[in-house]
Every structure is written in structure tokens, then in C-alpha cells.
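Asker: build me a structure from this.
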Amino acid sequence: MGPTRKRDLLAAVVVTAVAGYLLVRMVYRWFPPITMWTGISLLGVAVAVAGWGFFVRARIRDGEIGVGRGRLHPLAVARSVLIAKASAWMGSVVLGWWLAVVAYLLPRRSVLRVAAADTPGAVVAALCAFALVVAALWLQHCCKSPEDQPPNADAAPG
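Answerer: Purely as a prediction, here's the structure:
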């Protein structure tokens, strides 16, 4: 399993945004109101994922990986990578959706009063989805093992 490629995530954002825009054009009239609180839950998940990334990074840097009390189990790191990958993909899809909604709402703000009211909530939701993608990529980065040092790395230059 390799690292998540940013171009793949970008492709997911674009495909979802295009499909989402077409869907929003057909069904926007039945949407519930989009408030500022609509996407805030994504920000909570992003903060949790980023916080876990800092924790894992500190444990790996300090060499506290392995079995034993107070150590981070290697399977916990592997599960963290899985959570990071899933969060990055889900965040990308949700980001594409909210970008589609924003793209639909922005040109209609002067014509539709409800579009003007929904735009700030959709923008906040898109920003929170972007934060989730960034946090997931950070967690994935934090789960990398430290680089192997050459055997004489501690020796003084001679």
C-alpha cells in the first residue's frame, strides 16, 4: 500500500464536483437550508485526525514503537494509515460536492434570496472538507517510519 497521491484526490474532487453540479441543478429547490453549522462536523474530524497525526509523529520520532507499556503498537500505526487514506478520499469527495454547490450558488446569489443565504454555509462546508483532506494527508505523512541512518552517522567527521 503506497501513499495517497494528490493527483488521485484531485481527480476525485473534479469528478465529484462535475457530477454534483449536474445533480444540484436538478434538485436544489428541494434542499434544506444550508447553515454555517452544516459542515462544521468535518472540521471536528479534521482536528481529531490532525491531533492524532501529531501524537503518532511524536511517538515515532521518540522511538516509542513496539510492544510494551506506553508504546504505540505497529498495528496502531497501520490502522492510522488506513484512517488517513479513508479520510483523504472521503474529504476529497465531500470537497467536490461542496464545490459543486458553491459553483451553483455563486452566480445565483443576486437572483435567488435563498442562494445568497446558503452560500456562506456551503463555503464553510467546503473549507472544512478541505481541512479534512489536509489533516488526513498530514496523518499519513506522520505515519512514515524515520529514515534509516547510515551506520557511522554518529561518528565525528574525521
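
Asker: from here on, contacts and neighbour counts on C-alpha atoms
Answerer: Fine.

Asker: what about the residue most central in space within the chain, distance to Pro107?
Answerer: Compute the mean C-alpha point of the chain, and by Cα atoms, centre = their mean the closest residue is Val133, 1.8 Å away. Going from Val133 to Pro107 by Cα to Cα, to the nearest Å gives 27 Å.

Asker: run this one through as well so I can compare:
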Amino acid sequence: MHFTRARDLLLSGIVAAGVGLALFDLAYGSMQSIPRFAGGLLAIMALGELIGGFVVKDRIHTGRLTEAIVVSRVVVLAKASSQLGAIMLGVWFGALLYLVPRSASLAAAREDIPSAIIGAVCAAALVAAALWLEHCCRTPQDSDHGDRGDQQTPRN
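Answerer: The predicted structure follows:
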């Protein structure tokens, strides 16, 4: 398994921004206002993953985490969370692309911009925390060789 690549997250975010923009264009007139902290759950997830990263990193480096399956599950969680964060960042960015140009003429759009900004910031925080958690799952041997899988250490 390879570590999450920025291009994969970027592609997910761009597609989600297009979908978000299209959905806002279709349904904004019939929507209620966006709750101020609609993206708050993403911030809570980010905080959990940030704390989890420190715990996992400490346990790996002190040798207290001996089961590889635990680390594998944490890596899967981190990869899924970074994708979720990228998708939600794209959706919030699509919402902003819809709302900002209309904010001069629509009071509702003007009032929804802060909610979309908070959602985007929370989604970006989730991406960052998930990448941190994934980074923390590296063993000390992984850190010695960087991200390149083509280098082998000689064994005597």
C-alpha cells in the first residue's frame, strides 16, 4: 500500500467542487439557510485523528504497539478520512463558487458565506489531520528511507 498522494486528493476535490457547484445551482432556491457550524463534525474528526496520530506515533516508536493489524486499520481510517475531507472541501468550495458571486444581490447568499467558509476550513483540517495520522503510522525503518519503496537495506 502506498501513502496518500496529493494528486488523488486534488482530483477528488475538483470533482466534488464541480458536483457541489451544480447541486447548489439546482437547489439553492429551495434550500433553507446553511447552519453556521455544518462542517463542525469534520473538525471533531480532525481533532480525534490529530490526537490519535500522537498516540500511534508514540506507541510505534516505543515498541508498545506490536500488532500490525492495528496500524493497518489506522492507516485505512486515515486514507478514508483524507478522501472524505478532500471531497467535502471540494463541495464547500463549490458552494462558495456559487455563493460569492450572488452575495451582492442575494441576502441569503451573503448570510451563507460564513457557514461555507467554516465548512471548508473544517474539511481542510480533516485532510491535514488524516495525513498526519497516516504519517504517524510509519515505522522508524520507513522514516530512514523516506517515501521511496525502491531502496532496500542490505541484510547480513
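
Asker: could I get the TM-score for this pair?
Answerer: Remark: TM-score between the superposed chains equals 0.87 [TM-score structural alignment, normalised by the length of the second structure]; 145 aligned residues with a Cα RMSD of 1.6 Å.

Asker: what segments of the second structure are helices?
Answerer: 6-27, 40-62, 68-102, 107-136, 140-145 (DSSP state H).

Asker: show me what counts as buried in the second one.
Answerer: By that I understand helix 40-62 of the second structure. 40, 42-43, 45-47, 49-50, 52-53, 56-57, 60 (16 or more other Cα atoms under 10 Å).

Asker: ok, the fourth one next?
Answerer: Applying a neighbour-count criterion of 16+ other Cα under 10 Å, one finds 108-110, 112-136 buried in helix 107-136 of the second structure.

Asker: in the first structure, which residue range corresponds to it?
Answerer: Counting by TM-score structural alignment, helix 107-136 of the second structure falls onto residues 113-142 of the first structure.

Asker: what about the matching stretch, how far off from the second structure?
Answerer: Per the superposition on the second structure, stretch 113-142 of the first structure and its aligned residues are separated by 0.5 Å on average (mean Cα distance after the TM-score superposition for the first structure).

Asker: over to stretch 88-98 of the first structure?
Answerer: Mean for stretch 88-98 of the first structure is 0.7 Å (mean Cα distance after the TM-score superposition for the first structure).

Asker: can you list contacts of that stretch?
Answerer: 9-10, 12-18, 20-21, 122-123, 125-127, 129-130, 132-137 (Cα atoms under 8 Å, 6 or more residues apart in numbering).

Asker: so where is it in the second structure?
Answerer: The aligned range for stretch 88-98 of the first structure is 82-92, by TM-score structural alignment.

Asker: show me what counts as buried in the matching stretch.
Answerer: Going by 16+ other Cα under 10 Å, stretch 82-92 of the second structure has these buried residues: 82-92.
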